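Trainee: Mind folding the following:
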Amino acid sequence: MRAARGSRGGMMVAALVLSGCTWLEFSPNQTWVPPAERQLTARSLARLAALAATDDTVRFVLVGDAQRFYDETEAFVRSVNQQRGIDFVLLAGDITDFGLSREMRWVHRRLGRLRVPYLTVVGNHDQLANGRSAYQRVFGPLNYSFVYGATRFVLLDTNSREYGFGGRVPDLGWLRTQLADTAGTRRQVVVCHVPPTDPDFDPALRHPSAALLGASPQLVLHLAGHVHRFSVRQPLPGGVPFLTCYSLRKQRYLILSVWGARRQFQLQTVTYASR
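Mentor: So this is what the prediction gives:
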């Protein structure tokens, strides 16, 4: 009888451990996340599609590099929620500092309070350790595009150093296909994390990338993060602005509006307090 009671007790303990396994983190590098926090990019795109643009102007927020700036992220959300006429938010990479799924989830729980959808592009910090797999589990594809308000947004992995400068990242073949698809669009905006002018961008792909972007007649803006500051360059003959944006730590973000078919855009900087 004692042996039987011990056996039942052991089975009960085992059952409790198994039933509670979804509460435990077995490794900081694990990529398992609850179903409600998976494939967030697809969820945001579905929300955006349901909204549908009401006119030719697309107005969106651009910010970069969340990287453990959780207080600043909460203040950012409060500030953006006070803005009028924002269609969506773009986070230009480095959601995390260490490529951990828990960091992605912590940021999502804050950005999920935005009144508009938010979309991300993968950063170099997001690919540390198992970060690439975690990003794909939590958010989705490393390269993707969508059309909103007659504008094609192309979001591209440009973190070449994380791939050993192997000539594969950014995927210029994929980018060429996206830029060539102009059906139903009037403008194109490319978004990435590492700008083409940065040492972390594959030097062997710098010239081919510039040639490809320069040949796109619909390209209005090229947007990036990584450097944690705002800058504007026009490295291509056609004069397309290449912008980098503030990190969340700077407590500033950009509001960008694009419209028309002649590369028209407007830029506004918003400063907010973290407390």
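
Trainee: alpha carbons only for contacts and neighbour counts from here, please
Mentor: Noted.

Trainee: Which parts of the stretch 51-200 of the chain are strands?
Mentor: Assigned by DSSP state E, counting those that start in this stretch, the stretch 51-200 of the chain shows strands spanning 58-63, 88-91, 118-120, 144-148, 151-156, 187-192.

Trainee: Just send those strands back as TSV, with mean neighbour count too.
Mentor: Listed next are those as TSV, based on neighbours: other CA atoms under 10 Å:
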stretch	mean neighbour count
strand 58-63	22
strand 88-91	22
strand 118-120	23
strand 144-148	16
strand 151-156	24
strand 187-192	24
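
Trainee: would you turn those into CSV with distance to L172?
Mentor: Below are the strands of the stretch 51-200 of the chain laid out as CSV (distance: least, CA to CA, whole Å):
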stretch, distance to L172
strand 58-63, 23
strand 88-91, 22
strand 118-120, 20
strand 144-148, 13
strand 151-156, 9
strand 187-192, 12
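
Trainee: for the ones you listed, which one sits closest to A224?
Mentor: strand 187-192 (4.9 Å; CA to CA).

Trainee: Please provide the structure for the following sequence as well, for comparison with the first:
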Amino acid sequence: MKRMLFAVLLLAVVSARAEGFRFALMSDLHVTADSLAANDLRHAVDQINATPGLSFVIVSGDFTDYGDDASLRKAKAILDGLKLKYYVTSGNHETKWSESGATAFGRIFGSDRFRFEYGNYLFLGFNTGPVIRMAEGHVAPQDVSWLEKELADYGTERPVFLVTHYPMMKGDVDNWYAVTDAVRKYDIRAFIGGHYHTNRLADYDGIPAFICRSTLRGGEPFGGYSEFEVTADSVIVYERKIGAGPQRWGAYSLKDTYFTADTAGYVRPDFSINARYGRVKETWMTPIGNAIYSSPVLCDGRVYVGDDLGLLNCLDAADGRLLWRFAAKNRIIGTPAAADGTVVFGSADGNIYGIDAKKGKLRWKVETSEAVLGAVTIDGGVAYVGCSDRTFRAIDVRTGREVWTFTGTNGYVETRPLVYDGKVIFGAWDDHLYALDRSDGRLLWSWSDGRRGMHYSPAAVWPVATAGRIFIAAPDRVLSAIDASTGRTLWRTAESTVRETVGLSEDSSKVYSKTMRDSVVCFSTRGDRSEKLWASYVGFGYEIAPSMPQEKDGVVFGSTMNGEVYALDASDGSVLWRHKVDNSLISTVVPLDRNRCLFTSSAGIVGLLEAR
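Mentor: Modelled structure (predicted):
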């Protein structure tokens, strides 16, 4: 009798968990060292702790405003005050702006994915990017594979909730369809997340979704959060303002069927441009299997590419065949450089590596105290690279010996340095551009446009220079010309809304930049004022990716955040061809001649395009 009674009680508890439970969701915390956001989060934690009947808490991204380690630790310290177990995944503010290369989040919170079961339900949360590069959200190939495996192991007959920061929709996540297609054959009850700081019901290719408010107070005295109730037949969401009772604002039935496995009728990326320019062929396409955020590097018939799992991949430039891989201990964000038989790259594992270019074996390693996200420039046997430990390094390529170091930056470095006129020039995420003496690393000058704040930093752009002038474009949508000797501003123009992209013509008479809407512009590098030489309507749409225009043999090559590569006539900007590889970020391409270019995609593809 005792055993039967225990079994009955246990069944009752399990049934109650399965058919009636509540949980809290917090999103878009935006904690910084000196803001009201931390207080808003504390109020939310206190109210959740004082609310009876909740089973757990989910936090769906944007823990911080600037993605910095200190703010992440501060947010965690507040969240650790919760009496309930909480589960987390990161947001774009942890991945786009991150001195650790979006690795501190996992180190501080344990992971940016989660999986747990509660009653009959499975909860899965995962990162939606983008990582470091400005672009739409992106679910990395390795995360899609993880999601597919977890769902396959769980089965098709049991209900699932999916948690993401970004809405899984066109215009938010570039490969939203890869996720919705992968999950729709399973019993997905709803997606849950935030990002828009508002309450909204949505559907992701027919799959129900809740988009929830921020913990921030906005224009009200206090902030708030969301509370979900799962009943036998419904999932209901309430807004919980601090100091107020629950206010229901949305629900979905757990009995109704909202979607099927059929994908017909849903919007998908448009590849029709490829038929229009049919002479462009994909000579070879090599799937790496992991997201790629660095550009390809060509040296002696080989292509070198760093990826999101920390692998340096070496491919044959003729056919894309993978020749070897070298494994660092964390992701590679910055573009490598190769010279003198050595490939040099930095990793978020806090090391700078020198690798034998033919054999893929370690030659030397320089340890730093933080992640290395900067692209590498090699000039005269010396590799130049910036790190997140606020140190810029010059390293002997042959031996790995540090030639000199500069410790004067107040932000991490992402860009590829420019070596010009005896100077090493680079920007950092501290709103400054720096010029160092190439021989000893002394600071010669630093430049700022006068506005403070990291979002004004010329940090993602790769500077170019000619005739004593340096050209940059920052997130402020302004093209700037700076005196290379003094750091004095020569001119600035905002007429074309360019963003974080510049490229120099082969004859150095022109500078190219990509605008945020459909076009590429060309300015003269001469004269005391800005002079636009041409503007070309390319038609690539809204655009924010920091991929640099590159000229080769009179053709300007460029790329976009939505998978397109284009070629323009350098003399007047007329469009020669366009080709859509996929729908994800294409980093700065490498032209081989006027008809061919190498590219990498955040979808994990390395390839060679040729206009025949």
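
Trainee: TM-score for these two?
Mentor: Overlay of the two chains. TM-score (TM-score structural alignment, normalised by the length of structure 1): 0.70; 216 aligned residues with a CA RMSD of 2.7 Å.

Trainee: ok, back up a step: which one, of the strands of the stretch 51-200 of structure 1, ends up nearest to G9 of structure 1?
Mentor: When the strands of the stretch 51-200 of structure 1 are compared by CA to CA, strand 118-120 sits nearest G9 of structure 1, at 47.9 Å.

Trainee: Can you check which part of structure 2 that closest one sits on?
Mentor: Against structure 2, the aligned range for strand 118-120 of structure 1 is residues 86-88 (TM-score structural alignment).

Trainee: That stretch vs structure 1, mean deviation?
Mentor: Compared with structure 1 after fitting, stretch 86-88 of structure 2 has a mean deviation of 1.4 Å; criterion: mean CA distance after the TM-score superposition for structure 1.

Trainee: ok, N124 of structure 1 to G164 of structure 1 distance?
Mentor: Separation of N124 of structure 1 from G164 of structure 1 (CA to CA, to the nearest Å): 12 Å.

Trainee: Looking at those two, which one has more neighbours?
Mentor: Legend: neighbour count by other CA atoms under 10 Å for N124 of structure 1 and G164, higher for N124 (26 against 12).

Trainee: My read is that that one contacts D94, right?
Mentor: Yes - counting by CA atoms under 8 Å, N124 of structure 1 does reach D94; the two are 6.4 Å apart.

Trainee: where do the contact lists of these two overlap?
Mentor: Contact with both N124 of structure 1 and D94 is made by residues H193, according to CA atoms under 8 Å, 6 or more residues apart in numbering.

Trainee: corresponding residue for E227 of structure 2 in structure 1?
Mentor: Aligning on TM-score structural alignment places E227 of structure 2 opposite I255 in structure 1.

Trainee: Contact partners for that match?
Mentor: Counting by CA under 8 Å, 6+ apart, I255 of structure 1 touches 59-62, 267-270.

Trainee: Compare those residues with structure 2 and list the overlap.
Mentor: With the contact criterion set to both residues aligned by TM-score structural alignment, their matches' CA atoms under 8 Å, the contacts of I255 of structure 1 that also touch in structure 2 are 59-62, 267-270.

Trainee: Which helix runs longest in structure 1?
Mentor: helix 2-19 (DSSP state H).

Trainee: Work out the gap between that helix and the centre of the chain.
Mentor: 46 Å (CA atoms, centre = their mean, to the nearest Å).

Trainee: contacting residues around the match of strand 118-120 of structure 1?
Mentor: 56-61, 109, 111-114, 125.
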